[in-house]
Structure formats: C-alpha cells, structure tokens
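Participant: predicted model, plus sequence, below.
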Amino acid sequence: MLTEFGKIFIFIILAIIFVIITLFINKLIRPNRPTVEKQKVYECGENPEGSPWVKFNIRFYVVALIFLIFDVEVVLLFPWALVYKDFGVFGFVAGIIFLLVLGLGMAYEWRKGDLEWARPTPKPPKLDELLKKES
C-alpha cells in the first residue's frame, strides 16, 4: 500500500514524464524552416533599432516593486473586510494594525521620494554654509 508521500512522488514522476514526452512530440511535428526574417528580434511589429542591451531608469523597477507590494496588501484587505466581524475585536485590531503598517510603509516611500517620478534636484549650498565649512 502506498503512503501519501508515495502518491505525491508518483504524481511528480508522471508530471515530469508528461512534460518530457510533450516537448519531444512538439519537436517531432513542428515545422522547422528558419529564415533570416524569422531569426530577427520581434518588437511589436516594428523593426528593432539599436542594441537590446540599453540602460533604463531604475525607477521603473522601483515603481513596479512598490506597486506589487501595495497591490498584494490591498488584495489581502478584501477577505479581511468580509470576515473581520466573525473574529470579533481580535480580527478588527489585527486588521487595523495591518492598515497602520501599510500606511507607515506608504508614508516612508512618500517621504523617501520613491513615489515621485522625477526627483527634485538638490539645491546648491548657500555661500554662508560654504564659508562655515571652510573655517
């Protein structure tokens, strides 16, 4: 008789075999007629311009991460809003603490300037400050 782990092991083995067989059959029956046009990089129907290895602003990455973090947290609020009454005061307090942490995170990001697309340029020091540093 198989244990639960044995059943899971058999399931994993069958999944791996299924993937290997599917990839093998795909390689056998697909048309393979490479041309120069098919080997080109595809950019939404436009001809590619320049190298694909271009530097881009890290702000795209930062904004995407902030969006994901707050998006997931907001998604967690919907189930809490539906069932917090079932948990009484404890459920309500847990949700409020969660919202406070969420608000603190948003305030931190706002204060840090990560929510602004173009950061303000730092102001040059005044002449008085420069003279104080020299003496």
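Facilitator: Arrived safely. Every value quoted in this text rests on a predicted model; they were computed, and no experiment measured them.
Participant: from here on, contacts and neighbour counts on C-alpha atoms
Facilitator: Noted.
Participant: check which helix or strand covers the spatially closest residue to residue 62 that is not a sequence neighbour.
Facilitator: Distances taken as Cα to Cα, 6 or more residues apart in numbering place residue 114 nearest to residue 62, at 7.4 Å, with adjacent residues excluded. Secondary structure from DSSP states H and E places residue 114 outside every helix and strand.
Participant: what about versus this one:
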Amino acid sequence: MSEAYGVVAVLVVLALGGLIGAFALNRALTITHPTPEKLKTYESGVDPVGEGWAQLHIRYYLYAYLYVIFAVDAVYLFPWATIFATVGVSSLIEMFIFLGFVTVGLLYAWRKKILTWT
C-alpha cells in the first residue's frame, strides 16, 4: 500500500517540476519591452475613457444562470431522445426525474419573478 503512495508522490513531484520548468522556460524565452503605448488598455480601437469599473445589475447574471440551466438540459435531453428506443423504460424514469429537477428550477425562477423583463 505504501508503494502506491510513493508512486503518487513521484508523479506529483514530476508534475510540479514540469509546471515550474515550463513557467521558467517561458520567462527565459520571452522578450518584453514595455512602453506606455503597450501598457495602455485597448478594446475595439476605442480609447478608454473614465474608470474601468462598471456595475451590472444582478438580473443579467440570473438570465445567464437560467441560460446555462436550459443549455445543460438540452445537452442531456436531445442525445437521450435519439437513443430512447434502445435504452428502455428505466432511462425514461431517470429522464423524468431530471426534467422534474429542471421544472422545479423553472418554477422557482418564475415565482421569484426572475423571468419578467422590466
């Protein structure tokens, strides 16, 4: 049992050595000449104006979260639907349980009035 820990320890040391070596090699081979023009923020050809701090309303994060939930739902639902005939009834029950969880999330969002755009 202890030799298994030894193998894991050796692999961790080799991985860390490789990581540190890659960073050191990158630092050694990189040529940098920072100038004020290079250090200036650049985005879409527009010169920056004001501070870089902008606050977003929490509503946008909620919409993004809901999108992720339904995208994951689609990722699981469509491939399952293509092979439904071969997997059987137990898979149907599991899919209804999965859809039940998604429905509970949708009902929660609806009840909290997240789905209204005002």
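Facilitator: In hand now; what should we look at? Everything quoted here is computed from the prediction, not taken from an experiment.
Participant: list the residues that contact the residue nearest to residue 62 of structure 1.
Facilitator: Residue 114 of structure 1 makes contact with 59, 62, 63, according to Cα atoms under 8 Å, 6 or more residues apart in numbering.
Participant: and it, what's its match in structure 2?
Facilitator: Counting by TM-score structural alignment, residue 114 of structure 1 corresponds to residue 114 in structure 2.
Participant: what about that match, distance to residue 48 of structure 2?
Facilitator: Distance, residue 114 of structure 2 to residue 48 of structure 2, using Cα to Cα, to the nearest Å: 33 Å.
Participant: and what of residue 99 of structure 2?
Facilitator: As judged by Cα to Cα, residue 99 of structure 2 and residue 48 of structure 2 stand 46 Å apart.
Participant: likewise for residue 70 of structure 2?
Facilitator: According to Cα to Cα, residue 70 of structure 2 stands 36 Å off from residue 48 of structure 2.
Participant: more neighbours, these two?
Facilitator: Neighbour count, other Cα atoms under 10 Å: between residue 70 of structure 2 and residue 48, residue 70 has more, with 14 against 11.
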